[in-house]
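In: what follows is a predicted structure for the sequence shown.
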Amino acid sequence: MNQVEELGNGPVNKLIFKYSMPAIIGLIINAAYVMIDRAFIGNLPDHRGGLALSGIGATMPITTIVMAVAACIAFGSLAQISMALGQADKSKAKKVVGNALTISVISGLLITIFYYLFKDAIFNLIGISPEIYDYANDFISTLMFGTIFSILSFALPVLIRGDGSPNIASLIMLTGAVFNIVLDWIFLFSFGWGIKGAAVATIISQILVMLISLLYMNRTKSIIKPKMNDFKLNKIILSGIFSVGMVPMFTQLSISISQVISNFAFQNYGGVLYIGAMATISSITMLIMMVVSGINQGIMPILSYNVAQKNSERVNKTFFNSLKFASLFLVIAWIAIQFLSSQMVSIFSNDANLRAISANGLRLYNFLLPLVAFNSMVPMILSLIGKAKFATGSNILRQLIIYPVLIISLPIFLGNNGLWLSQPTSECLIFILNFILLKKFFVSNIK
């Protein structure tokens, strides 16, 4: 049984493990070196770490937009590659890869130009205060030089998983992550480049990931190795990519907008240190969520293939078994957070006040963490069965309406704790909506 055939005939749980574990490992590695970046920065001497960490936190809406584009291209292409292979159409799969690479370069170039043309307006829009302006500018203005590499280094390992080589994809990501950590130490402390050094280390590591991925893809036996004419943009191919990719893209874009609103709320109710605390909390939460995201990425080829084959039994079994695994993990993570939050945040700063704010926020922010598995997996399955507009609508409703309203209103009644409790409250409300959508659309639309 070859790698493509096993998607339709192999044991489901074994496939979930085989495809998810490399993705989980790769994503955890990437999340870990983001954490290490912030830990290095948060512990800069002369009490600069807290403000530097807040500066990075304030720029998160910008980096989230870049990741929105990367996620759209990567996951939209992955679904199309899997469906094409499910239909035994290798030629289409190669065209998807070629188009994905072309649109990645074009998108990265346009985003970079837009940022440098309108940097001051962007900074005003996202509410970067004078107190942290220099830190934010040093970091993000350096990082944006590498936007093309950022998108490609995210998308290429995902496409390689679609080639049936998840272990190779994880190894490539591991190489980039280790390289990033080493460069962080050299640039921040040996060279004394400060916050700019972290951005330079990230760019160089992304270039390395991109080059290794392209070398792999150029090998003769790669199923998805594109030819020159596959790089020419094709409307039908792009439409297929965006039909699935718009769900993670709009999710990330709406997150970016909600981050802007959050930053204003943090500054108005708590002050600049609350933005730094959120950077710490998001780093820890991101590391945990990489397991769920890895499961989502891992099962996407399995689901896409079997949706194309109209094998509803395997689609159902893959989805619900994966949901059980992800939920169980998040229950364990929730217990760890509630009892070990102080220890978790301590690596990010030597500022006692920032640590106290972060520890309390971490517990409250993740109070309903186990619900996240369901809320992240339902939009994915809806998009794969042709209900992308409902998946997108659910995510946008949460990020642009429910969460912003809660983070602005709850602190009025609950004080600063309301800043953190807005997350679990929105998680609970969107869980109800996603449950209704899943019950209405899931099984009937894959038969």
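Out: Received it, and whenever you're ready, just let me know what you need. This one's a predicted model, so the numbers in the text were calculated from it and none came from an experiment.
In: going forward, measure contacts between C-alpha atoms and count neighbours the same way
Out: Will do.
In: tell me the buried residues in the helix or strand hosting Arg314?
Out: In the assignment (DSSP states H and E), Arg314 maps to helix 312-345. Of all the residues in helix 312-345, those buried under the rule 16 or more other Cα atoms under 10 Å are 312, 314-316, 318-319, 322-323, 326-327, 329-330, 333-334, 337-338, 341-342, 344-345.
In: can you state the direction angle for the helix or strand that that helix is followed by and helix 312-345?
Out: Going down the chain from helix 312-345, the next helix or strand is helix 352-365, by DSSP H and E. Helix 352-365 and helix 312-345 are oriented at 160 degrees to each other (axes from the mean of the first three to the mean of the last three Cα atoms, to 10 degrees).
In: other SSEs contacting helix 352-365?
Out: The contact analysis (3 or more Cα pairs under 8 Å, 6 or more residues apart in numbering; DSSP states H and E) places helix 352-365 against helix 272-308, helix 312-345, helix 417-441.
In: tell me the angle of the helix or strand just after it relative to helix 417-441?
Out: The C-terminal neighbour of helix 352-365 among helices and strands, as given by DSSP H and E, is helix 371-384. Here helix 371-384 runs at an angle of 40 degrees relative to helix 417-441 (the same axes, to 10 degrees).
In: tell me the SS of Gly386?
Out: Under DSSP: H, G, I helix; E, B strand; the rest coil, Gly386 falls in the coil class.
In: quick check: which of the helices and strands packed on helix 352-365 is nearest to Phe123?
Out: helix 272-308 (15.0 Å; Cα to Cα).
In: alright, now check it against this:
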Amino acid sequence: MANKISSQDLGTKPIKKLLIKQSVPAAIGILVMSLNILVDTIFVGNWIGSIAIAAINVVLPVSFFIAALGMSIGVGGSSIISRALGANNKEKALKTFGNQITLTLLFTVAFACFGLLYVDDIIPAFGGKGAIFDPAKIYYKIVLYGVPFLGLCMMGNTAIRAEGKPKFAMYAMMIPSIGNLVLDYLFINVLDYGMAGAAWATTGSYMLCIGFIIWYFLSNKSELKIDASHLKLQKNVVSEIASLGFVTLARQAVVSITYLFMNNILYNLGGETSVTAYAIVGRMLMFALFPVFGITQGFLPIAGYNYGAENYSRVRKTINTAIGYATVLATTIFILLMVFPEQITRLFTSDVDVLKEAPNDMRWVFAMTPIIAVQLIGAAYFQAIGKAIPALLLTLTRQGFFFIPLILILPNFYGEMGVWMSFPISDILATVVTAFFLNREIRKTLVVKT
């Protein structure tokens, strides 16, 4: 029993060891999930064709947004759960978790139905034009069947992490990722189902994930044992979940809007080749930064718990440690991507035109990677402590306030190069803004109250 992990550890263990303990499983889970997306794209590109890569990229913003409903409800509720457990208010944690389940089911099913109803309008709007339309439609319809399962997986995963069980959260991310790769091989390579096979592999992986999460919460592994009464929506709980979860939803909505603009702008400037190049670079954005995202995920429950327990010196130390670790990792990733972009692109495709374009695009996109730790940890801090408005504004700073305006303006002067220049410029501006507000909050709250 000495090795049993409890939520109280978040307030007592040494910060450095605790952050590693929380972050490594999160990073491994994100790595496996990212590898799943990466290898899935490699399979599709080599077994179906480069147009299939572009087709999946068109569908991603739609499925991202709907899946983000589950993620936002999960993150919003998990912030409440972490602070409630830190304040020894278990009943509030249980009510929050029950309301998370109900909200996730209601919203993901509703939006999946909406997405299926307007499929022929949504796909072209997100850049699925010309030769991209038909494979995108096949993939889109099947993936949307599994979106409610994905929403529940994302919600359940954050709840697991909120109660201080990072290893089980890692397993919840690994199971569908590994399952998807196995199903990809079976459906695409063995059974030759093409795009439909890739889509059914993804949907099947969501089902595997929710099966594991249901087992976890029904077993004695979890502290969150709810009954039917906790599933009934309560206005105050829903309001708090919504105010905090809206940050994540808004971030994912901006990601979807970004894909919409990028796919359309790049299609108009460079056709299918540019859309495919962006799809490859986008996969690397998801994959390469997995250790930095792991630090961010590990940081959230520690900061939230200690803030709820009013242990502000530990919160401050957690911020500094997380930024330090994340910066070292981000710099390492930056060096690798600057040196090997050509070799990375060849993993996805042998298309000569894409091989000429994607490596240079990748260097532009990752040019300011060493400074992104401040962006990620800064926005995550405000979300962890329940300050929804600052968290929302900082989360939207990079893509919403800087990046989208830049990709609408710069291409008018620099053509397609203007699109890629927008990435490092928006990173610099967002880092400066986030650093200012994070530093002000630390000086105002954490120093005075300590």
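Out: Structure received. Just so it is clear, the model here is predicted, and its values are computed rather than measured.
In: TM-score them against each other, please.
Out: TM-score of the superposed chains, computed with TM-score structural alignment, normalised by the length of the first structure, equals 0.95; 444 aligned residues with a Cα RMSD of 1.7 Å.
In: closest one to Val372 of the first structure among the helices and strands packed on helix 352-365 of the first structure?
Out: helix 417-441 (7.0 Å).
In: what range does the closest one cover in the second structure?
Out: Under the alignment (TM-score structural alignment), helix 417-441 of the first structure falls on residues 417-441 in the second structure.
In: what lies in contact with that stretch?
Out: Stretch 417-441 of the second structure is contacted by residues 361, 364-368, 371-372, 374-375, 378-379, 394, 397-399, 402-403, 406-407, 410-412 when judged by Cα atoms under 8 Å, 6 or more residues apart in numbering.
In: swap in 6 Å and give it another go.
Out: Stretch 417-441 of the second structure is touched from outside by 364-365, 367-368, 375, 378, 397-398, 402-403, 406-407, 410-411, with contacts defined as Cα atoms under 6 Å, 6 or more residues apart in numbering.
In: can you check stretch 116-130 of the second structure too?
Out: With Cα under 6 Å, 6+ apart, stretch 116-130 of the second structure has contacts from Val58, Leu260, Asn263, Asn264.
In: so who does the first one touch?
Out: So the one you mean is Val58 of the second structure. Contacts of Val58 of the second structure by Cα under 6 Å, 6+ apart are Phe126, Gly128.
In: equivalent analysis for the third one, please.
Out: By Cα under 6 Å, 6+ apart, Asn263 of the second structure lies in contact with Gly127, Val275.
In: okay, now the closest residue to Gly164 of the second structure other than its chain neighbours: neighbour count?
Out: Ranked by Cα to Cα, 6 or more residues apart in numbering and with sequence neighbours excluded, the top spatial neighbour of Gly164 of the second structure is Ser7, at 4.8 Å. If you count neighbours by other Cα atoms under 10 Å, Ser7 of the second structure ends up with 19.
In: what's the answer for Ser23 of the second structure, then?
Out: 26.
In: can you check Val32 of the second structure too?
Out: Each residue near Val32 of the second structure was counted by other Cα under 10 Å, and the total is 22.
In: ok, Phe431 of the first structure next?
Out: 20.
In: mind checking how far it is from Met377 of the first structure?
Out: Between Phe431 of the first structure and Met377 of the first structure the computed distance is 11 Å (Cα to Cα, to the nearest Å).
In: repeat that for Val405 of the first structure.
Out: Distance from Val405 of the first structure to Met377 of the first structure, by Cα to Cα: 24 Å.
In: of these two, who's got more company?
Out: Using other Cα under 10 Å as the criterion, Val405 of the first structure and Met377 rank with Met377 on top: 21 against 16.
In: elements contacting the helix holding Arg314 of the first structure?
Out: Applying 3 or more Cα pairs under 6 Å, 6 or more residues apart in numbering; DSSP states H and E, one finds that helix 312-345 of the first structure contacts helix 352-365.
In: who wins for neighbours among the contacts of stretch 417-441 of the second structure?
Out: Counting neighbours by other Cα under 10 Å, the top entry in these is Gly378, with 27 neighbours.
In: for that one, give me its contacts.
Out: Neighbours of Gly378 of the second structure in contact, by Cα under 6 Å, 6+ apart: Leu438.
In: ok, it to Leu329 of the second structure distance?
Out: 17 Å.
In: ok, Leu105 of the second structure next?
Out: To Leu329 of the second structure, Leu105 of the second structure is 36 Å away according to Cα to Cα.
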